[in-house]
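*Asks:* Quick check, what structure comes out for this input:
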Amino acid sequence: MSKLEIKNLHVSVATEQGAKQILRGVDLTIQSGETHAVMGPNGSGKSTLAYSVAGHPKYEVTDGEILLDGENVLEMSVDERARAGLFLAMQYPVEVPGVSVSNFLRTAKTALSGEAPALRQWVGDLKTAMNNLRMDPDFTERNVNEGFSGGEKKRHEILQLELLKPKIAILDETDSGLDVDALKIVSEGVNRAKTNTDLGVLLITHYTRILRYIQPDFVHVFVAGKVAEQGGPELAERLEAEGYDRFLKANV
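*Replies:* Here you go, the predicted model:
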């Protein structure tokens, strides 16, 4: 069992006008096997939370703690956080020209485990994961995210998730830009990872459509850098019907 604890987290981001506070005291705990959906309007701090946990240098933690299995995540470099078991599926994955998907994935797996995976086992695992995600075998010879469609980028993120087997995965709007078929395939990949490794998931989304395929245990509503309300799956259904107006009016 693993546990990610976010305690009283305050985060600022550098802007041309100076430091701007985004997160204003966030408390969240995600354990193995749990799915937490974070929802909220644009600019509420959802992606800031994701990048702060992952260690993006643009975001400065000014107060609070992030602990993974009791270890201080804030004292870890980005690669140390990955080796400790944290994974971020980015909303906008970056292109890496000149690096093939095949080399990228095997290099990442080697870096995380400390040794290169056995070739025959690795090839089998890669083939199985790609088949499950309905990915063409030639995909591995393409450069990372270069010329990928939105759906291909998101499938590649979930391919990494399945192969790298983290303890806690943060999925930042993995549903954005996906058609219905791709959304189902990506969601199946997340559910497989949960089943196979007891993965803990922090799923950031604007919409409830992905929650029809990835059932959340908890739903947290982010407004103005704080958790304004939390509950079970029924809260997502209420947001679908009512929107965020009642939260926004309370913060005016």
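*Asks:* contacts, neighbours, all on C-alpha from now
*Replies:* Noted.
*Asks:* Might you report the residue contacts of A193?
*Replies:* Contacts for A193 (Cα atoms under 8 Å, 6 or more residues apart in numbering) come out as 161-162, 165, 199.
*Asks:* want to put them side by side, so please do this one too:
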Amino acid sequence: MLQITDLHAEIDGKPILKGLSLSINAGEVHAIMGPNGAGKSTLGYTLSGRPGYEVTGGSATFDGRDLLALLPHERAAAGLFLGFQYPVEIPGVSNLQFLRTALNAQRRLRGEAELSGGEFLKIARAQANTLGVDMEMLKRPVNVGFSGGEKKRNEMVQMGIIDPRLAILDETDSGLDIDALRTVGHGINTIMRRPDKAVLLITHYQRLLDYVKPDYVHVLAAGRIVRSGGPELALELEREGYVGVAA
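*Replies:* Okay, the predicted model is just below:
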């Protein structure tokens, strides 16, 4: 599904990714762990096409297409979803309005018919019910006045409605209490644990992996993946820290 080969990227002329290679197949969950400044968020932003992140070498293909040649909205329509560490607030725009607009924009780009208001609400209610989110929350402006846990639960509903093929989740466990973490883990498993989908979890800690069992764990240090293994590698990182494991 996703094939990254010798990827190099920089921000404001400063190299961050320095030859990163990674392969993710459909049906797999991969976790990337690493110290601050290793390039974890940069990887997510580069793959999603965020402005300011310049690719200087290597390649990335998604379902056989040159991902790096696509504009950000084209990457989203192709099935790529980026979950933010710090979801932004959008005053004056309700979650329902935002999500219906985003979903129909993607459907138009794929040549699919737009959803009517009734059709969209049916999908939104189903996703909200699955994740235990009150529909009143979706009528509020996007993330305005939300707690950290509410923002992340809201993002899980967004992911369920958009229904991507590949979800890149950037420290989605950041700032969550135990209950919110459990809800987010349930959302990821419910929405993305399917044979035709895949997940790339970017995290510092093992705790999210207690709820979302990864198939593979990778250590990212100094812009490259320096070790890969199974779920046991995350436990080793918890015990030993990054210094010994990433050396």
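*Asks:* if we can go back for a sec, between the contacts of A193 of structure 1, which has the most around it?
*Replies:* Most neighbours among these, by other Cα atoms under 10 Å: L199, with 27 neighbours.
*Asks:* That residue touches L4, doesn't it?
*Replies:* No: look at L199 of structure 1 against L4 with Cα atoms under 8 Å: they stay out of range, at 11.5 Å.
*Asks:* Which neighbours do these two have in common?
*Replies:* With Cα under 8 Å, 6+ apart, L199 of structure 1 and L4 have common neighbours I168.
*Asks:* quick revisit: what's the closest of the contacts of A193 of structure 1 to R192 of structure 1?
*Replies:* Nearest to R192 of structure 1 out of the contacts of A193 of structure 1 is E162 (Cα to Cα; 7.9 Å).
*Asks:* Give the aligned equivalent of the closest one in structure 2.
*Replies:* In structure 2, the residue matched to E162 of structure 1 (TM-score structural alignment) is G160.
*Asks:* Isn't its match up against N129?
*Replies:* No: look at G160 of structure 2 against N129 with Cα under 8 Å: they stay out of range, at 11.0 Å.
*Asks:* what's stretch 20-29 of structure 1 aligned against in structure 2?
*Replies:* So stretch 20-29 of structure 1 sits over residues 14-23 in structure 2, by TM-score structural alignment.
*Asks:* which residues of structure 2 fall in strands?
*Replies:* Ranges of strands within structure 2 are 2-11, 14-24, 29-33, 53-62, 65-66, 80-83, 90-94, 141-142, 166-170, 198-202, 216-221, 224-229, based on DSSP state E.
*Asks:* who wins for proximity to A124 of structure 2 among those?
*Replies:* Shortest separation from A124 of structure 2 across those is recorded for strand 90-94, at 12.9 Å, computed as Cα to Cα.
*Asks:* with structure 1 superposed, average distance for that closest one?
*Replies:* On superposition with structure 1, the mean distance recorded for strand 90-94 of structure 2 (mean Cα distance after the TM-score superposition for structure 1) is 1.1 Å.
*Asks:* what's the spacing between that strand and its chain's center?
*Replies:* Centre-to-centre, strand 90-94 of structure 2 and its host chain are 22 Å apart (Cα atoms, centre = their mean, to the nearest Å).
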